[in-house]
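Undergrad: Just a sequence and a predicted model for now, questions to come.
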Amino acid sequence: MIVAYTLMCCDNGIDPITEVDPGPDQSPPIVKINFPADGLEIQVKEDVIPITIKFEVDDDIEVASIEAKMDGKTIGQYSSFKDYRRIIIDDLVYTNLTNGEHTLIVTSIDTDGKETTEVSNFLKKEAYKPIYDGETFYMPFNGDYTELVSVTTANEIGSPSFAGESVVGPNAYLGATDSYLTFPTEGLLGEEFSATFWYKVNADPDRAGILVISPPDEENPDSPNDRTKGIRFFRENANGNQRLKLNIGTGSGETWVDGAEAADIASNSDWVQVAFTISATKAIVYIDGQIVKEVDFVGVDWTGCDLLSIGSGSPRFTGWGHLSDLSEIDELRIYNKALTQQEIQDIRAADL
């Protein structure tokens, strides 16, 4: 009796299962390859590497089968699914990716015989070797966030993405709200320091951090703004344009490299090459190979500066609201020397 009562209680209020007619199969499967994306360039130290292939398939009624091929060879087949309408594959490992061009093909067939094929053409390049004197850091943003000199992947905060266009290669970095990249500064900092990159400004929001290497601010942990160490390269609204500014901590104080109107970029401008250099005695900001401001100073102090932020002032330079930059960045390089103007112009010309 107790068992019977319990079963009655458990069934109380539950409607009987009603079979639902899914209707006719209207559409073929939808296939999306998430990795490797079409146009991706992979560049690491090893000549042969494994990669993990990731894709997803959706169908209005039921997926019957999925096949993945790499360079014409079947590497994965699936015909049994927990969810027959939405399948996510994120653990298909291909162990023998060599240097050169590759083609990944994913084909799905539904139970009505409708078929969809998605193709990703990508490239595994030979290991990168620095091409410029003093080059210690290079991020081309060609579909991933790998720094190629050390072959280290940057830490992603939020949801940065890619622009679908670039100056060099198939892609560039595209910022997003509350999003940026970070990278350890080990091996990057010295008495001399330079950076070059291409920049396509998005003036909304009207101020943002671009490249920041700042120390923690123990006195203002919720709104850090310690400008006595490191560097802060950022932009701000200037009568409808965006003005580039460089702030450098000298240990006992700070130095500003502010070119006023000469450092302005029009809000609707196309790509420009941006560069800045730091030596023991001078700091200079360039736009398209031309000096927009040069100042004398006593040198940078890097104490406590162990983090590089790309595309935002966060997490260590937010006190003035220089947060995520929604602009595009391409071909970011850092050097352990103060580049000359001629070197900067030569780098610019080589990219065009």
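TA: Cool, got the structure.
Undergrad: Only C-alpha atoms from now on, for both contacts and neighbour counts.
TA: Will do.
Undergrad: residues making contact with stretch 264-277?
TA: With contacts defined as Cα atoms under 8 Å, 6 or more residues apart in numbering, stretch 264-277 is touched by 167, 192-203, 238, 240-244, 283-289, 337-339, 344, 348.
Undergrad: do that again at 6 Å, thanks
TA: 193-200, 203, 241-243, 283-288, 338 (Cα atoms under 6 Å, 6 or more residues apart in numbering).
Undergrad: show me what contacts residue 338?
TA: Contacts of residue 338 (Cα under 6 Å, 6+ apart): 192, 193, 194, 277, 278, 279.
Undergrad: what kind of secondary structure is it in?
TA: Using DSSP: H, G, I helix; E, B strand; the rest coil, the structure places residue 338 in coil.
Undergrad: if I look at it, how far off is residue 304?
TA: 22 Å (Cα to Cα, to the nearest Å).
Undergrad: same deal with residue 216?
TA: Counting by Cα to Cα - residue 216 and residue 304 are separated by 7 Å.
Undergrad: Among these two, which residue is more densely surrounded?
TA: Taking neighbours as other Cα atoms under 10 Å, residue 216 and residue 304 compare with residue 216 leading, 20 against 13.
Undergrad: Identify the single longest strand in the protein, thanks.
TA: Scanning the chain for the longest strand, with DSSP state E as the assignment, gives strand 86-98.
Undergrad: Give me the buried stretch members for that strand, please.
TA: Buried residues in strand 86-98, counted by 16 or more other Cα atoms under 10 Å: 86, 87, 97, 98.
Undergrad: on that earlier part again, among the contacts of stretch 264-277, which ones are in strands?
TA: 193-200, 241-243, 283-287.
Undergrad: hold the first one in mind and look at this next one:
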Amino acid sequence: MKNFKYTIIALGLVAFGCDGTYTDDIVAVAPGPDEVAPSVVINFPLEGTLIRVPEETTTLNINFEVSDDIELESIVVRLNGTEIFQASEFLDYRRLVKTYSHEQLGNGEHVLTIEAKDLSGKSTTETVNFEKVEPYVPVYDGEIFYLPFDGEYLELVRVRNATINGSPGFADGVKGRAYRGSSSGYLTLPTDNLRNGQFSAAFWYKVNPSPDRAGILVMGPPDTANPTNQNFRNNGFRLFREAAGANQRIKLNVGNGTGENWFDGGAAADINPSLNEWVHIAISISGSNAAVYLDGEVVSQGSFAGIDWTGCDILSIGSGAPRFAGWGHLSTQSLIDELRIFNKALTQTEIQAIIDAERP
């Protein structure tokens, strides 16, 4: 690589005016002094990144960009102090965009350092701290789904990212961060492991009464007769809220395959938004009974022939959309935290144990 380069700033034929005077020439100049140290941008991992995969080791795809005002001399990437990548020749001598794959990253805290030098001896070093965490182990009997919303929409049992619709966000939660709803935001996840004969869901909810009705959790079938305003309720379930005076009332609708069953606790299922408090909500569905709990107390229950999951291939979180939109139960602007789903019908004692373990 040459250490000195010229830049052509004017190019053309030598020209003369009508009177024979000289008017133009080719000018070649050396670049200006190297005044700026290289720029190093690490795009992944970022500071504080938590890498969660089921495997004990994984491949880390390090993505970074290095540039200089004159010319790069070298780039060195170190992981936990050990050099894992080095470059001293560049197709573009001023810039390198690179994804380097480091195999066999183990659990624990890690330090990534990227150092870049230019020809004048100036150097820049950027460092990020990240962690590959132990695979999540379900805490409770029958727990098959856990979404803590701690700064990401990652379900930890299957290690799957939710599909993001609209612009939901995060807020302070019961533990760590929580899901913060927006006017059109919600999440969806596949339900291939959730459609069981017994089903329970438990989570914390801090209600925002605007809008006056909203979906919370929905696993419903497509409404082929009304695809733009779906509301077919013979299968799956719909957990939602509606205004009851100044309060918000929690309601559950469950499909048994040929019809629907309602679990509406009336005033017992009301939440007072003015209290601005976290309320624990749980639903428990078996082959013979269904119940709704607020803060560990039964607010609605009754006999039930069993849920039918036909066509229920997506779980919606934070909205009734897209499968329960016909009555306007769309995005909630409330907070949701510590969402867990079970392949069993939780008892009141089991629900209380979860509350006691997670209570803010």
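TA: Nice, I can see it. Computed from a predicted model, the values in this text were never measured in an experiment.
Undergrad: which strands and helices sit next to the longest strand of structure 1?
TA: Counting contacts by 3 or more Cα pairs under 6 Å, 6 or more residues apart in numbering; DSSP states H and E, strand 86-98 of structure 1 packs against strand 48-58.
Undergrad: Who's the closest spatial neighbour of the aligned residue in structure 2 for residue 335 of structure 1, skipping the chain neighbours?
TA: Taking TM-score structural alignment as the criterion, the aligned counterpart of residue 335 of structure 1 in structure 2 is residue 342. Nearest-residue entry for residue 342 of structure 2: residue 143, 4.4 Å, with adjacent residues in sequence omitted and distances by Cα to Cα, 6 or more residues apart in numbering.
Undergrad: Quick check: the one you found touching residue 339?
TA: No - between residue 143 of structure 2 and residue 339 there is no contact, the gap being 10.6 Å when judged by Cα atoms under 6 Å.
Undergrad: Counting neighbours, go ahead and name the busier of the two.
TA: Between residue 143 of structure 2 and residue 339, counted using other Cα under 10 Å, residue 339 has the larger neighbour count: 21 against 17.
Undergrad: tell me which element that one falls in.
TA: If you go by DSSP states H and E, residue 339 of structure 2 is part of strand 335-342.
Undergrad: what's next to that strand, contact-wise?
TA: Residues outside strand 335-342 of structure 2 that contact it (Cα under 6 Å, 6+ apart): 142-148, 178-180, 199-206.
Undergrad: Try it again at 7 Å.
TA: Residues outside strand 335-342 of structure 2 that contact it (Cα atoms under 7 Å, 6 or more residues apart in numbering) are 142-149, 173-174, 178-181, 199-207.
Undergrad: For the corresponding residue of structure 1 for residue 156 of structure 2, give its distance to residue 52 of structure 1.
TA: Matched by TM-score structural alignment, residue 156 of structure 2 corresponds to residue 148 in structure 1. Distance of residue 148 of structure 1 to residue 52 of structure 1, computed by Cα to Cα: 20 Å.
Undergrad: out of those two, which sits in the busier spot?
TA: A direct count of neighbours by other Cα under 10 Å for residue 148 of structure 1 and residue 52 places residue 148 higher, at 21 against 13.
Undergrad: Pretty sure residue 136 is one of the things that one touches, is it not?
TA: No - the criterion here is Cα atoms under 7 Å, and residue 148 of structure 1 misses it with residue 136 at 9.3 Å.
Undergrad: Between the two ends of stretch 224-237 of structure 1, how far is it?
TA: One end of stretch 224-237 of structure 1 to the other measures 21 Å (Cα to Cα).
Undergrad: What residues sit buried inside that stretch?
TA: 224-237.
Undergrad: Which of those sits closest to residue 294 of structure 1?
TA: Using Cα to Cα, the shortest approach to residue 294 of structure 1 within the buried residues of stretch 224-237 of structure 1 belongs to residue 233, at 14.5 Å.
Undergrad: Not counting sequence-adjacent ones, nearest residue to whatever residue of structure 2 lines up with that closest one?
TA: Alignment note (TM-score structural alignment): residue 233 of structure 1 maps to residue 239 of structure 2. In space, and not counting its chain neighbours, residue 239 of structure 2 is closest to residue 252: 4.6 Å by Cα to Cα, 6+ apart.
Undergrad: Could you measure from the corresponding residue of structure 1 for the one you found over to residue 183 of structure 1?
TA: Residue correspondence to structure 1 (TM-score structural alignment): residue 252 of structure 2 is matched to residue 246. Noted for residue 246 of structure 1: a distance of 20 Å to residue 183 of structure 1, by Cα to Cα.
Undergrad: who's more crowded, the two?
TA: Higher neighbour count among residue 246 of structure 1 and residue 183: residue 246, with 21 against 17, using other Cα under 10 Å.
Undergrad: Give me the contacts around the helix or strand harbouring that one.
TA: Using DSSP H and E, residue 246 of structure 1 falls within strand 241-249. Under the criterion Cα under 7 Å, 6+ apart, residues 203, 227-237, 254-258, 263-267, 300-301 lie in contact with strand 241-249 of structure 1.
Undergrad: Quick check: the aligned residue for residue 157 of structure 1 in structure 2?
TA: Using TM-score structural alignment, residue 157 of structure 1 sits opposite residue 165 in structure 2.
Undergrad: contacting residues for its match?
TA: Taking Cα under 7 Å, 6+ apart, one finds 185, 186, 187 in contact with residue 165 of structure 2.
Undergrad: Many thanks, I have nothing further to ask.
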